[in-house]
Structure formats: structure tokens, C-alpha cells
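> coordinates only, sequence not included:
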């Protein structure tokens, strides 16, 4: 049975945020709103939750996973960043961007790209996300709530509840989200930004 929590999108209730993070800490898989679309999340070391997410989205072994981070203070722990790239990240976080970077050994191998050894880093501009991360005290593994047979990711909280009932442990209903996923920029090669996916974040701000 999937638990539903109605959390205010601008002033998240601390008690409900604690309940949601308890689910993550107990190895659960949650669906939650972001500054782009709804997303799926779990603890970064939770193998079973990650495998459930992979089955739910039918992801292949080349999928690039992403860490949802509260800010750039944890960046050096999980990713290798040169100064010019750090300035780019600082200028565009929080916001609707995911940056692909070389991962450090602190990232579980199952979350790294199998060949490139990279990890996505995302700093969201959404009060519920930030409250979850503050309560968690560290990053959360995140993936867009984009079901395999759907053209668009989930953005309507009623759809999130209907389609994910019984497939996730918790749905945070935080109202409607946007329909466009993050813009994904790779900085992994050290040759400047490379567009992997054009999305909600404007490209003219990057180049």
C-alpha cells in the first residue's frame, strides 16, 4: 500500500517531511515534486529501492543516475570538478539543470555510469526538495518519474497517485509540477559543457 502525504509546496510541514525521510531511511522508494517534474527518490546506498526504480522505469544498464543535493557544499565528496566547471555550476544552481561529472569513490558503483564512471548532480529549486534534503542530511538518489510507455513525465499529483499506487512506498502530493525535465549538461570530459538533453534550463545561460 502506498502512503500519500499532502505537503505544502511553499511551506513544507516539518512533521510530514520527517515522515517522508523516515521512509527513505528505511529503504523505501518515494515519488516527490521538484522544480521541473515529479521524481522518484531513494537513499543512495539502498540497493533494493534502486532495483525497484530500475524495474519501474525499465532502465537499461547504461542509464545515468543522479544525486539530488541541497547545494554545492557536498560536491567535492561525490564528484571531481575543475574551477571553471565549478563556477558554471555555482551560477546555475539551484535550478532546472543536471550536471554530469566524474564520480569519486564515495559514489556507490551501481549509481555510476558503468563505462564513463560519471554521476549526475542536481540542486533543485523547490522547497519540498530542499526540506527533504535538509532532513536527510545528505543527497538522495533521484530519477524523473517518467514511466516507460508515457510520452511525458508525471506532473499531475493525481496521476502520480494513480499510476504509482503499489509501486512506491510513498507519494508526496505537492501540487502540480512542470512538464519539462531538466536540461542535462555533461562536464565529464573536461572540454567544456556538452548538451546531453535540452530541457527546462535555458541553454543560452550555459554558453
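Here it is on my side, so go on. Because the structure is a prediction, the values reported are computed rather than measured.

> use CA for all of it now, contacts and neighbours both
Noted.

> my guess is residue 188 meets residue 102, correct?
Yes: under the criterion of CA atoms under 8 Å, residue 188 makes contact with residue 102 at 5.3 Å.

> and for those two, which residues touch both?
residue 118 (CA atoms under 8 Å, 6 or more residues apart in numbering).

> More neighbours: which of these two?
Under the neighbour definition other CA atoms under 10 Å, residue 188 and residue 102 were set side by side, and residue 188 has more, 23 against 20.

> Now for the nearest residue to that one once chain neighbours are set aside, how many residues are close by?
Once flanking residues are discounted, residue 188 sits nearest to residue 101: 4.5 Å by CA to CA, 6 or more residues apart in numbering. Residues contacting residue 101 under the criterion other CA under 10 Å number 24.

> can you confirm residue 101 is in a strand?
Yes: under DSSP: H, G, I helix; E, B strand; the rest coil, residue 101 sits within a strand.

> residue contacts, it?
79-81, 118-121, 186-188.

> Could you export these as TSV, including secondary structure?
Shown next, in TSV, are those (three-state DSSP):
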residue	secondary structure
79	strand
80	strand
81	coil
118	strand
119	strand
120	strand
121	strand
186	strand
187	coil
188	coil
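
> Put the buried members of those into a ChimeraX selection.
Selection of buried members from those for ChimeraX, criterion 16 or more other CA atoms under 10 Å:
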select :79,80,81,118,119,120,121,186,187,188
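
> In addition, the following structure is provided for comparison:
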């Protein structure tokens, strides 16, 4: 079973955050709380972690993984953002949105959509996530923890531990998180298209 680490959602304990980052650096897969439900995460270069996420969620090769970033500047290193998209995305971050954009060469080819060469990116509001990202020093490859057959993500640490504790290396427990996934906005065609309505207001991109 996975190790469970109880991190304070408002004032994350540096010692525990460091332990989470160490698991990630060692190639581990974690389940962690975000501002839009629990997610699975590993380092971007960790091929084994990517495959473990696919197995847990039963994802095909067309699934858009998300790169969770600490800042807009970090996001800009991973995807190409034109001027019109820049203003709209900048205004909506941090927040419960995932943006699909053309990937740069910084993104491993296997993580991008096989045909579109795009990838999802987001900047969450969660203090816990930002603490982990700051300690890790790089983006986190992530996928919302929606199990096969479920409509929404898991929201409580004990649920996550029971459901996937056997399949991940560490579960970050915090206060209950929202059950609504992010709103997904696809810019791959050069204009915004709302691909999924979730926690973020879709109106600015409609």
C-alpha cells in the first residue's frame, strides 16, 4: 500500500513537502489534491510513471496529459502561446482551467498528442500543489484522478488510498477538495474552443 502524508492545505509543512518531492525525484507516482479534485502525478521524464497513470485510468494514446506549472513563465517554456491566447490565459491563471496548446521541444514527444503535437497545461491555485512544485523545481506530469466508470474525480484522501493506494507510491492527504474537474479550453486550432465545462467559468472563452 502507498504511504500517506497528511499536509496542511493552508500552511504546508516543508519537511513533509520535501518528502513528497523526494518520492517524485526517485521516480515515484503520487496521488495529490488540487483545486479541482485529486490527481495522479509524476516527473515529466518518468516513462514508467506515465504508463502507470495510463493503466490506472485506462487511457489510450490520444489522451492529453497535463503539465502542472508553478508560474506563467514556466508554462511558456512548455507550450507556444500567441498574443491573442496570451491575454485570455494570463487572465484565467492561476485557476481551475486546463489549456491545450502546441507543445515546444521542451516536452517529451511521447507526452504530446500523437497527431496534434499538443499538450495540456495548467496553473492551479492550491497551496499544497505550489509547495510541491517549488520544492521539486520542475513541472509535474499530471492527470485528474477519475477512475474508469466514474463521472468525476475523487475528493478525499481516504477514498484515494482505498481506491489506488495499491497502485501509487504516495498519497498526499489534505482537506476535502472540490469534486468538479477543470474546464478544458483547446487552442490547438488557433482559437479557443471549450472542450469540457468544469469548475472554471467558460464564458471568457466562448
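Structure's in. What do you need? Note that the structure is a prediction, hence the values are computed from the model and not measured.

> Against residue 193 of the first structure, how distant is the residue nearest the centre of the first structure?
Geometric centre of the first structure, nearest residue: residue 142, 3.0 Å, by CA atoms, centre = their mean. For residue 142 of the first structure, the distance to residue 193 of the first structure (CA to CA, to the nearest Å) stands at 22 Å.

> Equivalent analysis for residue 118 of the first structure, please.
As judged by CA to CA, residue 118 of the first structure and residue 193 of the first structure stand 14 Å apart.

> go on, residue 145 of the first structure?
26 Å.

> Looking only at neighbour counts, state which of those two leads.
Legend: neighbour count by other CA under 10 Å for residue 145 of the first structure and residue 193, higher for residue 145 (24 against 18).

> residues touching the more buried one, list them.
31, 37-40, 57, 153-154.

> quick one: which two of the residues you listed are the most distant?
37 and 57 (15.0 Å; CA to CA).

> Looking at these two, which one has more neighbours?
Taking neighbours as other CA under 10 Å, residue 37 of the first structure and residue 57 compare with residue 37 leading, 24 against 17.

> Please check the contacts of residue 145 of the first structure and keep the buried ones.
The buried subset of these (16+ other CA under 10 Å) comprises 31, 37-40, 57, 153-154.

> Tell me which of those fall in helices.
Judged by DSSP state H, those include residue 57 as members of helices.

> quick one: the host helix or strand of residue 52 of the second structure to the first structure mean distance?
In the assignment (DSSP states H and E), residue 52 of the second structure maps to helix 47-57. Its aligned residues in the first structure lie a mean 0.6 Å from helix 47-57 of the second structure after superposition (mean CA distance after the TM-score superposition for the first structure).

> Quick check: which helices or strands does the very next helix or strand once past that helix pack against?
Once helix 47-57 of the second structure ends, the next helix or strand along the chain (criterion: DSSP H and E) is strand 66-68. If contacts are counted by 3 or more CA pairs under 8 Å, 6 or more residues apart in numbering; DSSP states H and E, strand 66-68 of the second structure sits against strand 118-122, strand 140-144.

> The last one vs the first structure, average offset?
Taken over the aligned residues, the distance from strand 140-144 of the second structure to the first structure averages 0.4 Å (mean CA distance after the TM-score superposition for the first structure).

> Work out the gap between that strand and the centre of the chain.
3 Å (CA atoms, centre = their mean, to the nearest Å).

> how far off helix 47-57 does it point, in degrees?
Relative orientation of strand 140-144 of the second structure and helix 47-57, computed by axes from the mean of the first three to the mean of the last three CA atoms, to 10 degrees: 10 degrees.

> So what touches strand 140-144 of the second structure?
If you take CA under 8 Å, 6+ apart as the criterion, strand 140-144 of the second structure is touched by 37-44, 50, 53, 65-69, 133, 153, 181.

> and if you look at the first one?
Contact with strand 118-122 of the second structure is made by 64-69, 75, 79, 93-103, 111-113, 188, as judged by CA under 8 Å, 6+ apart.

> In contact with the closest residue to residue 80 of the second structure other than its chain neighbours: list those residues for me.
In space, and not counting its chain neighbours, residue 80 of the second structure is closest to residue 102: 5.6 Å by CA to CA, 6+ apart. Residue 102 of the second structure makes contacts with 79-81, 116-119, 188, as judged by CA under 8 Å, 6+ apart.

> May I ask which two of those residues are separated the most?
Pairwise over those, using CA to CA, the maximum falls at 81 and 116, 15.1 Å.

> Just send the contacts of residue 145 of the first structure back as TSV, with distance to residue 22 of the first structure too.
Listed next are the contacts of residue 145 of the first structure as TSV, based on distance: CA to CA, whole Å:
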residue	distance to residue 22 of the first structure
31	14
37	23
38	20
39	18
40	15
57	24
153	26
154	24
